[in-house]
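>>> Test case, fold it:
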Amino acid sequence: MKPLRAAAIIPVLLLVAFPLVSTPLSAQASRSGAEVAAYAVNGTTGAPLGGFGAGAVKFDANTGTFAAMLRPPADAYDFERLKHAGFALFTQRDGKVATVGTLKARQVDGKPDDDAIWPLHRVNFGSTAGIAVRMTAFAPFDRRDPGRMSLPYAFYEFTLVNEGATAAEAALALRLDVGNAAVHAVPGKGFRSRAWSVYAAAEGKPAVISAGGEAGFLARGLASDEGAGGVTGTAVKVRLASGETRRVRFVLAWYEDSDPERSWYLGQHRDSSTVADAGLAHFGALRANAGELVDRMRASNLPDWLKNQTLNTLANLSTNSMYKKDGRVAFAEGQWTCFGTMDQMWHARQIMGQLLPFFAWEELKYWARTQMKNGQIHHDTNKMDVGADRALRSVMVDWDDTEHADYRDIARWVDLNAGFIVSAYETYEATGDRAQFEAIWPNVKRAAQRILDQVEQYGSKQYPYTFDHSENSYDAGGDPNPFNASLSAVAYKLMTRLATEQGEAALAARYQTAYDTVVASFRARYLNEAGFRLGKHSEGYFGGQWLALTMKLGEIWPAADHDFVLARLNDYYQPYYRGLGYADGTYDEWTPYIVTHYGGLLLNSRRAGEWAALQKDAYQRQYLDRNHVFNHPLNILPLVKTPVPVATEIRSKKQYISLPALWRNYYDIVGYHRDARSKALWLKPIVLPEMNGRMTEALYASPDGYGTVSVTTGGQHGQDKELLFKPDAPVEVRTLHLADDFGDDVSVTVNGRKLPVRRTGSGYAKELAVDWHGTVDASGLKVTVSGSPGAAPPPPPAKSTRPAPVDSKSLARIDPYKPVQASKAGKSAGTSVEVDTTGRSYVSSINNFDWLQFSRVDFGAGGATSFTATVMGAVPGAGIEVVLDDVAGDAIGSLVVPAGAEGKAWTTVSTPVKRVTGVHNVFLRFHGSSQDSLMNLDRVSFGAAPAAAGGGATGR
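Okay, here's the model as predicted:
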């Protein structure tokens, strides 16, 4: 290894745990802060930090270790521990050496003093021999330069403070095991190899940067020059006067090209060293970007839980993003290893259009170019005909591959087409980028026509433009037809507006007719006691109304219908009293959907208290068990009866694609909405009950930049408002839209000038429209609204007499050693039950990703080691995975079912499973390459371990 020379910059060292004597963390003292901030998200295994579509790393501050996911996305490859990776510290004062071989966060009441809030991770390492050490790690977040944001690197800035009375030396090292790779020292920077590089720098006065093996660092504060491969690191050594502060920077860069098409950066860089060079060059700017987003988000008086929950959904930019070498952009679903998933991702794309419009447009372009010839938008964009292997599924289809197979037949899926239209409109409205929109307008028209075709094929004759036989995102049961009908109403409204703007009058008239018809038919069919059938996923039946309100399109159905729906949903879900319900968690309802579809209806109808009970419960289920902060599945999580303040789970494969949909609720609360085409500006903040009538500097993001909304409320019902809108960059405004909660009298002044007011809209979409033409700069726009009170907000709902959902722990136990009819499964997703001529009931219509759940299966103390299934008519490659307790969990066994001879005979097949004991919920998860039914399933059983034969579910 080439020896390093002293340099005038300070980076970090990549090393493993050093075997020398070090200062115990318990001795690390004091002046580094006594308490962990109440808002801190501490105790996770680290925020995932890495470029868009480039992989990510996590630093576990509690253990001082790293994990990495170098081949995105996480649901295909996931995070694995990095061997021997960590930070080390050397100090020397007055001839005395004190060291820490593996830096770990300072402990406060048994919990680490850190804060993982994407794109930052702040860690307080405490004080060693009078040298206080803190770190701010960050991802490459860059709203202006997508290239800088899409590289495989993570950043670590250390702050060293000499708290002692005399001068001291301090050195930091970042180490890892590079295996057998050739390693080269780069003078003044650190070490490089093809796969890994660690470069470092220091602010201010010169520092000594060394690179090499770990030997000697804890003795001298310098990495040794010897060695090739193995544990290698970069070290930075500085001198600090008494009371002096120094900052040291590390760039950790990687390069993974086992698939040469996997990532965009592979076309830009030759190895990890050039990535590390770019990281050093842009370190300061990227540090400022990440800090600005977090610090300004947290500067408002919005509840800490809401800010943390919302901001950390952006971890998907590191864990779920894909950006291929040729420019294809998509997001992984998480949990199921589908890519793209238009039905889920359109919910989350709103914040992409506001925060990172480049990627929003690029993703829409990919969807447009893979649109089917009949106009249908696909569900996914990865190869789904490769079986259950997640890694094999990680290949995305090519540009213009319009007829590829989805995870199942999506011919009846209306929401995919509506979601594409919604996303195209929202991104166009946010950016005003007419050229980008014009490029996909033909695809938007074809998607809309496809909905009309689906109305013809799967629609109702009795209730025109609603559906009888459609399908959609709700592939795990429930009635998909109401959601499709209400969502199509939004699509028709958008098409009417867009066609009018494009000068296509006949097209606009066609969709106006479709809109008018579906609104009337939906009302007649569903908005009555008999038609609105409560049950699984009924939270989504009125999804179109929610979407229209949050998109500021006006209400679709009047307030009386809105109230009727909420009364029905309240009777079933009871969020004000039960939160999400389902104490032991469930896949029967989905967190991102219920919190937006239903929660959004509550927020947009002056029921913030009910919304808060729902969404805060979702937050607590996720954050009281720190293992879920960056690994939240689609399911409703179980109530946390015993908090888990320190996580051990490094994986993020369950992190779900639609979680950033929570930004929609955040924007409703902040109240900012702008149409960049018409220059209309909505300022309709919702001051939550716990905010004491004021909102201060609530952050929003738009393609123009950041800005804040502040408001002070007054009046009998909080209808009077003093608003201050402050964009960072100048914003042109032509019309102001304000909330209208007033009686007969209302007055609006803008920057001290009273202006005429038009009262527009109806029901929960009533607004005050003010024609104000001008440009708002950073000094802000002050709007005062006052008047007589209108109707009071709706009162809290009555408590339902309907029983709470059954906790599976109360059910009778199942003996797995006796055959169990598959049709007796307690829960199922997507399957059907049929009865043959002999009276035998069996499960049919089994498609890819469908599942069955058997609750409270008692394997006893001896346990089971095999699984047996009786099947018929399996298609080639169809299989069953056996999973415990979580439908997205790891399989304990799997089998490939032999192909059946035209479904004429039942066949019994068996497979070994990992030994399982005790009581569990057992899931059978189905997979296969065919879009048709994979098999029929008659019965299942488990085989006892040899020593437990005949043990059954007894003696417990």
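
>>> only C-alpha atoms for contact and neighbour calcs from this point on.
OK.

>>> which secondary structure element contains the residue nearest to Ala129 when sequence neighbours are not counted?
Of all residues not flanking Ala129 in the chain, Ala98 sits nearest, at 6.4 Å (CA to CA, 6 or more residues apart in numbering). Assignment of secondary structure by DSSP states H and E places Ala98 within strand 96-100.

>>> want to put them side by side, so please do this one too:
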Amino acid sequence: MNIKCYYSVLLLIQLFLINSINALASDSINVNNNSFFSFDEQIVNGTTGTPLGGFGCGAIKFDANTGTFSAMTVPPADAYDFKNVADAQFQLFTNRNGQIETRNILKAILTHGRPNDDAIWPLHKVDFGSVNGVRIELTGISPLDNKDYTNMHLPYALYEISLTNMESSEVISAFALKWNSESAPFFSLPAKGIYSDEWSILVKTSHSKAGVSVGDDKENRFLRSGVCSSSQEQAHTGKVAVKMNLLPHETQKIYFVVAWYDRTDPEIGYYKNLYKTPRAIAEHGLKVFSKLKYNAEKLVTGMRASNLPGWLKNQTLNTLVNVVTNSMYKKDGRVAFAEGQWTCFGTMDQMWLARQIMYMLIPYYAWQELAYWARTQMKNGQIHHDFNVMSVGKEREKRSVLVSWDDTEHIDYRNIQKWVDLNCGFIISVFEIYRATADRKQFDLLWPYVKKAAQRILDQVEQYGSTKYPFTFDGSENSYDAGGNPDPYNSNLSAVAYKMMIQLAGEKGEADLVKLYENAYKMVVNSFHNRYIRDGQFVAGKHCESIFAGQWLAFHLKLGEIWKAEDTDFILSKLENYYYPYYRGLGYPEGTYDEWTPYILAHYGGLLLNTGRLDQWHAMQKDSYLRQYLDRDRVFDHPLNILPLVNEPKWVSTNIKSKKQYISIPAMWRNYYDIVGFHRDFRSKELWIKPIIPKTMNHEMKNAMFISPEGYGYIDCKESGEYMQDKEIVIRTESPMPVSTLYLSDNFEENISVTINGKKYPFTRIGSGYAKEIAVRWNGKITEKGIRIVVKGTPEKKVIPIPVKPVTGVISNSSINQMSPYETMEAENADKLAGTSIVQSNKGNRYVTSCNNFDYIQFSNIDFGKKGATQLKIRVSGLSENSEIEVVLDDTSGTVVGNCKVPATGGEEVWVELECPVGKITDIHNVVLRFYGNSSDNLMNIDWIRFK
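Take a look at the predicted model:
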């Protein structure tokens, strides 16, 4: 890629962008404002580097702007996060005809103040520019290998250096990598590299006559001669240098492998079964270097080759950073993902949304993770929420200890017996991965646990079900632990779980189960319609985007519609008149935790995509991209929250952290697959090809890449006709893909014709409403040559009307709170009570209770003035030992300024007044009190707080 060509138009783009931001800030998104939709980026520069490392192994990053490194040698980022590596840097020496030019710290060249680099997982490309006529480029590589997973779960990062002589005379060039091992001294491997007990850097080169020197270089000889010096003393700083002669216009490559090895936790990584030293890992990395580079570049090049918007491709692909930042792969084979932001590991309610791309790209880890969920399933069938050892309080590092394989009754972060969605999520995930991989052996191992999870849903119907509306819920709980009504989501999602159980039980030949779940499915579908649509019990409000998540998922997985099209239109009209995505995108200019980015983009955004409301989806997801990528600090550190609008772009990041990178952010891949139109049942060899072309693409999709366990493939699609109903589709696969039945979109009234490779085929029209399809029994095989499908007909004349413009302003909480932080602020008067409730004592005193793990209360826009506060006084009754209150500014993912340890006081209304120091707080802030403890029950009650 030519990075520099991008910058020639950057200033013009920025002018458009400012108009876009202003449009967002006024009435949010004006869809007629071309700047909002036209702003795009082909590369991702200005981050602190792509996290590069093996699955469950940690990572390192190179900040191209500062020339510095950061590392996380113990996963995940949620617990340990990245820390600066002191004195780690790339260095350069050149000598052309006696003219010596050097760089002590190599940094990317800048264009308009922005570094020329491109951070797109699993690659990081850096342009160091030219020095003394030598052009220097870097490609950083994170190991990706879904054919030989041994290459993928090792703690190493790979760097390819390209040196090109741009002139017509020879030049001596030397390139070095300097590293600091901190606690363990380096030893030298002559002509190969350096190693310690914790780090190793080895090198090879394409130049047959290049010289490799290693040592501590205390005399700084490298910058004088291009060769490292080595003292007799053992040192914690080491350097590996490669020196060569470059002929005129010659290019040579240097290959570095940086490997690490954690010695603090014997169970931390599976790699400890394979290698005993970082040196051995680095040696392996050199052997497989070319393979891993090929794999990484194939993924990035394939994704970027399409004409899909650059912002969409970059946003989607970079969510895969979770493979590095959030993954855990223990020595005994347990696989889990860290939640991010909250330091809770596993989180089935969030991870099922993101697991789709994991089983498409790296199914081995997905199967392994699901086996862990299965073997820890509670005896009553309940799927857990997390795998944490919860008795360590708020100490993030200690939370990386996971429960054992078969610890079925461990304590979750809170009591999860009422959580229906955890059981649904497990069933959904097993169904999806089995369908994608056709791995019957793995499925058979999990089937008994799937049946128990399904039965647990029925048990929850008995315990928490509605008597008036059978199989819907009253008083159930789920992922929405910070407010909102959980019952519609549980009911809606359970319908999908029942539908899947009907299929799976039928395949297993268990007829009684089929009848059981056919009845459950019929009952919940009917009751949900009667309750929330016919009788109008759907109330718009916080997290109401979830109400039709089951209908979205059925569309997405090509299971047919569950509720009729008129029901879908009814729900969408209600959601539209609450969120107004066409005009406001995600809404909430200041950002919010009241709605969650991956949930709203999947549940609601996906429903918009699958019902032809492309403008609304586009406005919503493009808004999410702008909020993240206009602040480069957030590219690899996106919390669950909806981020605030960016009024002034931050093009160059100073944030090396990834602890907030949220577990469910990769759910965006589900929307990508709906747009590309690829869905597959590998068991039955059925294939759905139903591309959705955004209007900005001029009715043509080219080279849109899809990933599946069978390999990569590509889709082209041209649409035409009065209503763009006619499609000409070409699909190519790198590996042969056998197909039984092809399913195509049915947007027709009549006169339909389907040809494949010029031959006309009979077809059947199936489905209803928004899930109408054309089924073609083909029984062929798709290869790299591809097949050409043409479908034409008289259009169905259905037009989605332009949404009504809101008459009220954007939801905002920007007005200054009238409460003074220096006077008593009653807890029950907090602006947000997330997961908590208010009670009144016999004496008439009102206070906040139900303060469970990760619950919080928030006082919004509190003015501390210029003098500020340094202490918090709080009246509290502690109900559990070792509980704490974390004081956070601005939002739940904001800056932690203090902690208050809360002792057990001996009763619900046995009050104590605590004084806790806080970092100085000045000016206007939201104040969040976040609760932690060892118990899954209520930790404390809060009466009031006061700052001084």
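
>>> Can you pull the TM-score for these?
Here the TM-score for the pair of chains, by TM-score structural alignment, normalised by the length of structure 2, is 0.95; 914 aligned residues with a CA RMSD of 1.4 Å.

>>> what's the matching residue for the residue nearest to Ala129 of structure 1 over in structure 2?
Counting by TM-score structural alignment, Ala98 of structure 1 corresponds to Glu101 in structure 2.

>>> And Met396 of structure 1, by the same measure?
Looking across to structure 2 (by TM-score structural alignment), Met396 of structure 1 lines up with Leu402.

>>> wait, its match sits on Met390?
No - assessed by CA atoms under 8 Å, Leu402 of structure 2 is found out of contact with Met390, at 9.2 Å.

>>> More neighbours: the two, which one.
Shown here are Leu402 of structure 2 and Met390; by other CA atoms under 10 Å, Met390 has more neighbours (25 against 21).

>>> separation between that one and Ile642 of structure 2?
Look at Met390 of structure 2 and Ile642 of structure 2: by CA to CA, to the nearest Å, they are 28 Å apart.

>>> Taking the centroid of structure 2, which residue is nearest it?
Central residue of structure 2 (CA atoms, centre = their mean): Ile665, 2.8 Å from the mean position.

>>> What count of nearby residues applies to His410 of structure 2?
So His410 of structure 2, with other CA under 10 Å, has 18 neighbours.

>>> What's Ser735 of structure 2 aligned with over in structure 1?
By TM-score structural alignment, Ser735 of structure 2 lines up with Ala729 in structure 1.

>>> Quick check: its match touching Ala778?
Yes - between Ala729 of structure 1 and Ala778 there is a contact under CA under 8 Å: 6.4 Å.

>>> and the counterpart of Pro146 of structure 1 in structure 2, how far is that from Phe55 of structure 2?
Alignment note (TM-score structural alignment): Pro146 of structure 1 maps to Tyr149 of structure 2. With distances taken as CA to CA, Tyr149 of structure 2 is found 9 Å from Phe55 of structure 2.

>>> Output the residue interval of structure 1 matched by the helix or strand where Val450 of structure 2 lies.
Here Val450 of structure 2 sits within helix 440-464, counting by DSSP H and E. Matched against structure 1 by TM-score structural alignment, helix 440-464 of structure 2 falls on residues 434-458.

>>> Then stretch 111-125 of structure 2?
Stretch 111-125 of structure 2 maps onto residues 108-122 of structure 1, going by TM-score structural alignment.

>>> Now find how far off-centre that stretch is within its chain.
19 Å (CA atoms, centre = their mean, to the nearest Å).

>>> so who does the alignment partner in structure 1 of Glu250 of structure 2 touch?
In structure 1, the residue equivalent to Glu250 of structure 2 is Glu244, according to TM-score structural alignment. Contact analysis of Glu244 of structure 1 by CA atoms under 8 Å, 6 or more residues apart in numbering lists 161-163.
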